[in-house]
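Peer 1: Here is my input, please return the structure:
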Amino acid sequence: MPHETFAACIEACNGCATACNHCAASCLKEADVKMMARCIALDMDCAAACQFAAAAMARGSESAKAICALCADICQACGEECAKHKHDHCQACAKACKDCAAACRAMAG
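Peer 2: Here you go, the predicted structure:
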């Protein structure tokens, strides 16, 4: 079953999507929201990519490897941006993105 084969990567993607959604919502509450604009935009892209990748793996999609490769690139960009900010939610998101990028790269081969 595909969802069992890719369980660790699916879990990493779901965790990253959750962290990104939380980070985006938290960034919107920061005093200088304009300064957080790129972080918020990347959070939204990353969460969507992670959800797409997790679903593709769960379905056993023939495109799962390509989707995960793209997801890894998006996670890397998001993680690098989040790491620039001192907020706890950004730092937690950066770690989730780094972990997810590694899992997706390993899965994509």
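Peer 1: For the rest of this, base every contact and every neighbour count on C-alpha atoms.
Peer 2: Fine.
Peer 1: what's the lengthiest helix in the chain in contact with?
Peer 2: Using DSSP state H to assign secondary structure, the helix with the most residues in the chain is helix 37-59. With CA atoms under 8 Å, 6 or more residues apart in numbering as the test, helix 37-59 has contacts from 2-3, 6, 9-11, 13-14, 16-18, 20-21, 23-25, 27-28, 63-64, 67-68, 70-71, 74-75, 77-78, 81-82.
Peer 1: Next, the structure of the following sequence, for comparison with the previous one:
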Amino acid sequence: MNSAFEDCISECMRCAVACETCASSCLKEQDVQMMADCIKLDRDCADMCLLAAKLMARDSSLAAEICRICAEACRACAKECGKHEAEHCQKCSKACLSCAKACEAMAA
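Peer 2: Alright, predicted model coming up:
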């Protein structure tokens, strides 16, 4: 496997887990409706990260383009999660920003 992909794949996997954890934790918050956008973006971002990791793992010609889109999803999710004080949201926001940087570098 392309060694440049390895770091980005790791970031994508870490981000996907953070997003799934955040979404599940948001569903347990008292005001779930207030967390609706966060949950939606968490789920979209997790799916994009998993897809990006899969395509990089198989050295797909679409990997760079998917990484570019994944970075957009990560940045949107980081922005939304960053609005919430909950620890899971803050952790997710950091993971998303880190993944966005890795994906942007991969797409470049």
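Peer 1: Got a TM-score for the two of them?
Peer 2: Overlay of the two chains. TM-score (TM-score structural alignment, normalised by the length of structure 2): 0.98; 108 aligned residues with a CA RMSD of 0.6 Å.
Peer 1: Tell me the buried residues in the longest helix of structure 1?
Peer 2: For helix 37-59 of structure 1, a neighbour-count test (16 or more other CA atoms under 10 Å) marks 39-40, 42-58 as buried.
Peer 1: I'd like the next helix or strand past it.
Peer 2: Using DSSP states H and E, the helix or strand that follows helix 37-59 of structure 1 in sequence is helix 64-83.
Peer 1: Have a look at how far, on average, that next one is from structure 2.
Peer 2: Following superposition, helix 64-83 of structure 1 is found to deviate from structure 2 by 0.2 Å on average (mean CA distance after the TM-score superposition for structure 1).
Peer 1: same for that helix, what does it pack against?
Peer 2: helix 37-59, helix 88-108 (3 or more CA pairs under 8 Å, 6 or more residues apart in numbering; DSSP states H and E).
Peer 1: if you set the cut-off to 10 Å instead, what comes out?
Peer 2: The contact analysis (3 or more CA pairs under 10 Å, 6 or more residues apart in numbering; DSSP states H and E) places helix 64-83 of structure 1 against helix 7-27, helix 37-59, helix 88-108.
Peer 1: and it with helix 37-59, angle?
Peer 2: Interaxial angle of helix 64-83 of structure 1 relative to helix 37-59 (axes from the mean of the first three to the mean of the last three CA atoms, to 10 degrees): 150 degrees.
Peer 1: residues near Glu29 of structure 2, how many?
Peer 2: 12 (other CA atoms under 10 Å).
Peer 1: Please disregard the earlier target; I meant Ser3 of structure 2.
Peer 2: Ser3 of structure 2 has 8 nearby residues by other CA under 10 Å.
Peer 1: Now do the alignment partner in structure 1 of Cys70 of structure 2: how many residues are near it, please.
Peer 2: Residue correspondence to structure 1 (TM-score structural alignment): Cys70 of structure 2 is matched to Cys71. When neighbours are counted by other CA under 10 Å, Cys71 of structure 1 registers 29.
Peer 1: Identify the residue nearest Cys71 of structure 1 in space, chain neighbours excluded?
Peer 2: Nearest non-adjacent residue to Cys71 of structure 1, counting by CA to CA, 6 or more residues apart in numbering: Ala49, 5.5 Å away.
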